[in-house]
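Engineer: A structural model of the following input is requested.
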Amino acid sequence: MRHKFKLMLAGVVLALGGLGVYVAASDHDDGESDYKARALNLTDLYVFREKDQNPSAKDGDLVFVMNTNPRSLARQQYYFSTNARYEFRFSRVQDKDAMATGEPDGFFRFEFGPPDKNGQQPITITASRAGITRTLKTTADGKPILTSPLSSRPVLNNVRLDNGGITVFAGLREDPFFFDVEQFFRVRAGLAGLGPSVGFRSPGVDFTAGYNVNSIAVRAPLEWIQSGSIATTFDVWEIISIPDPEKKGEWKQIERLARPAVNEGLVITNDYLNTLNAVGPDFEAKVLKGDKDAAAAAAPIVAEISTVLKLLGNDQNRINALLGAFLPDVMRIDVTGPSGYANALNKLGSPIRGRMLKDDVIDITLQVLSNGAVKGDNVSYEGPNAGGTRHKPLLSDFPYLADPN
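Structural biologist: Here you go, the predicted structure:
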């Protein structure tokens, strides 16, 4: 949800240092910088038990989906950056009600080479858990690990790891995110007393209709992620890094994303978004735990988030509760119950069942952040949304994402 679609609040400038207000509606393009081309922009993260998406699937596998390159036009080939690392990071959680530490126990990393004459990019995969790291360039049957070109069936790469294996897809897919972003800004301005009070139109306009994204999907055995533990809850987030232009041989993180519409929905100032994109959720954990240095560095960002939440109708007690529920920004998944963004909350009020491809995360988030004042945007995956638009049917098997437009 990071279609860096700069949703302008009709030229309104809030009293936040005189800075113009915009929000990325999910994560489509938040935090502009000189380093980030569109191929380096995250849009959404999805994590779910495969059995919940496909009852015929083998029990015990998790699916991770990372979407990048927002607003990719139909029938146009787009590529992953050859100068970046794309990563899913995860940590094992002993108590689903505990605050996230933001410290990873493992990761899946993807690096891409230049495309060949067929439009396929070779992929180098690095998988790490419990201190054991393996880097692979070939599938279980010795073939190159490759992306899927635009005009082909999904290429599924089966990669052997220690005590198991994963299946990997990378290529263009239809963007599954949906949201009436224009009307959101009108509604938000009304709630903040900065414009007329309006509701969402019905049906709403889906601003992602017709667009594609570059997707990375991984199917991994739960047993591999547990790594000998009995953990049933996991925190997941995704990052993109590039070679550090100032430190030879080191990598610079420039993107981070977990839950939809958290950092990019509550943080307005571009420099603040870049700051959060450059650090891990462990930084936010330090702030919440009262670390003096982290708290001092984050004070302007926390103040901005609090101001936005106040404008959306929350008092200070509720603001504090929301900060504790949605930060640190990780996607928590408790695999003991069915996956779904609204399926369960822990004692902190945080969603703990991951996110499915059709989950209406915007309706859920709007209701929470506005303290129930906004019920939804009247846009759905199936539609019909305004103009009769709707998303294509999901595939019945991995990688599940709909074919590209």
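Engineer: Every contact and neighbour count from this point should use C-alpha atoms.
Structural biologist: Will do.
Engineer: What is the burial count for the nearest residue to residue 32 once chain neighbours are set aside?
Structural biologist: Leaving aside its chain neighbours, residue 32 sits nearest to residue 270 (6.5 Å; criterion: CA to CA, 6 or more residues apart in numbering). Neighbour count of residue 270, defined by other CA atoms under 10 Å: 18.
Engineer: For residue 50, see how far away residue 270 is.
Structural biologist: As judged by CA to CA, to the nearest Å, residue 270 and residue 50 stand 36 Å apart.
Engineer: related to what we said a few turns ago, now the residue nearest to residue 32: how far from residue 251?
Structural biologist: Residue 270 is 22 Å from residue 251, by CA to CA.
Engineer: about what we covered before: ok, the residue nearest to residue 32 - contacts?
Structural biologist: Each residue near residue 270 by CA atoms under 8 Å, 6 or more residues apart in numbering is listed here: 30-32.
Engineer: I'd like the structure of this one too, to check against the first:
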Amino acid sequence: MKKTKLLFGIGLLGLAGAILVAADHIDAPSSMGTSADIADFYGFEPSEGSDNTVFVVDLQSNVLPDLAYGSFDEMVLTEINIDTDGDLVEDLVIQAIPRDGKMYFFGPVKPTKTGLDSQVMVSSPLGSVEISGTTAIKATTANGATLFAGPRQDSFFFDFFQFNAVIGGMAPGGFKTADEAVDTFEGKNTMSIVVEVPNTLLGTPTGANALQLPVYKTWVTTNKKQ
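Structural biologist: A predicted model of the protein is given here:
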């Protein structure tokens, strides 16, 4: 399989922490409304004291239920970047790219390129999983990783229209209470990529979060083939 050069990371979202959450719904200028738009990125332990780490990348927010079972974009590479020495440059990457109804995963492996340009690390396959439809499908690899790709309910609660009204000066009363707010993303899905990997594949965490728990410094990019 030929290595494919991918240029211009068109979606970027940072996360530093094993149990922190970041969100970026429909406001990244260069990827807004495209299949490369990153909605959320999560990194966490599946249970306290676990020897595994779970990474979740949600793409394409506001996917309506009747449109939820479309395909991922085969021109888009999703890359989870992991900094192991604290310099905020990726030392390991986990990559995911769809082909013919399956999501193929590569890594964790040292990348040949850093920054916004990437190459698919085809010499370091992690495994593959059939892209889910109405039924969730998971795959477990020989080295203990668990893989998933497909539509999931958007877990982000946000009154997007009231937010726009507030920042636009059109809501003198400010934000609504929790009982009054309308969840713009209720009933909407995202296209999710999930990988759970043993920490032995990631090395020793070099950072710490606000609770002084050891964490990996990690962020996600989407890159489109040129």
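Engineer: so the biggest helix by length in the first structure corresponds to what in the second structure?
Structural biologist: Ordering each helix of the first structure by length in residues (DSSP state H) puts helix 292-311 first. The counterpart of helix 292-311 of the first structure in the second structure, using TM-score structural alignment, is absent.
Engineer: got the buried residues for that helix?
Structural biologist: 294-295, 298, 301-302, 304-311 (16 or more other CA atoms under 10 Å).
Engineer: most centrally placed residue in the second structure?
Structural biologist: residue 57 (1.7 Å; CA atoms, centre = their mean).
Engineer: Look up how far residue 94 of the second structure lies from it.
Structural biologist: Counting by CA to CA, the separation of residue 57 of the second structure from residue 94 of the second structure is 11 Å.
Engineer: next one: residue 158 of the second structure
Structural biologist: Counting by CA to CA - residue 158 of the second structure and residue 94 of the second structure are separated by 29 Å.
Engineer: Tell me which of these two has more neighbours.
Structural biologist: Between residue 158 of the second structure and residue 94, counting by other CA under 10 Å, residue 94 is the more crowded of the two (26 against 15).
Engineer: My guess is the more buried one contacts residue 81. True?
Structural biologist: Yes - using CA atoms under 8 Å as the test, residue 94 of the second structure is close enough to residue 81 to be in contact (6.7 Å).
Engineer: hmm, back to that, which PyMOL command selects the buried ones in the contacts of residue 270 of the first structure?
Structural biologist: Applied in PyMOL, the following selects the buried portion of these according to 16+ other CA under 10 Å:
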select buried, resi 30+31
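Engineer: closest to residue 287 of the first structure among the contacts of residue 270 of the first structure?
Structural biologist: Of all these, residue 287 of the first structure sits closest to residue 31, with 20.7 Å by CA to CA.
Engineer: hang on, the closest one in a helix?
Structural biologist: No - Residue 31 of the first structure is assigned coil when assessed by DSSP: H, G, I helix; E, B strand; the rest coil, not a helix.
Engineer: Which residues does the helix or strand hosting residue 8 of the second structure contact?
Structural biologist: Assigning secondary structure by DSSP states H and E places residue 8 of the second structure in strand 5-16. Strand 5-16 of the second structure has contacts (CA under 8 Å, 6+ apart) with 21-24, 28, 30-31, 36-38, 40-43, 77, 116-120, 209, 215-226.
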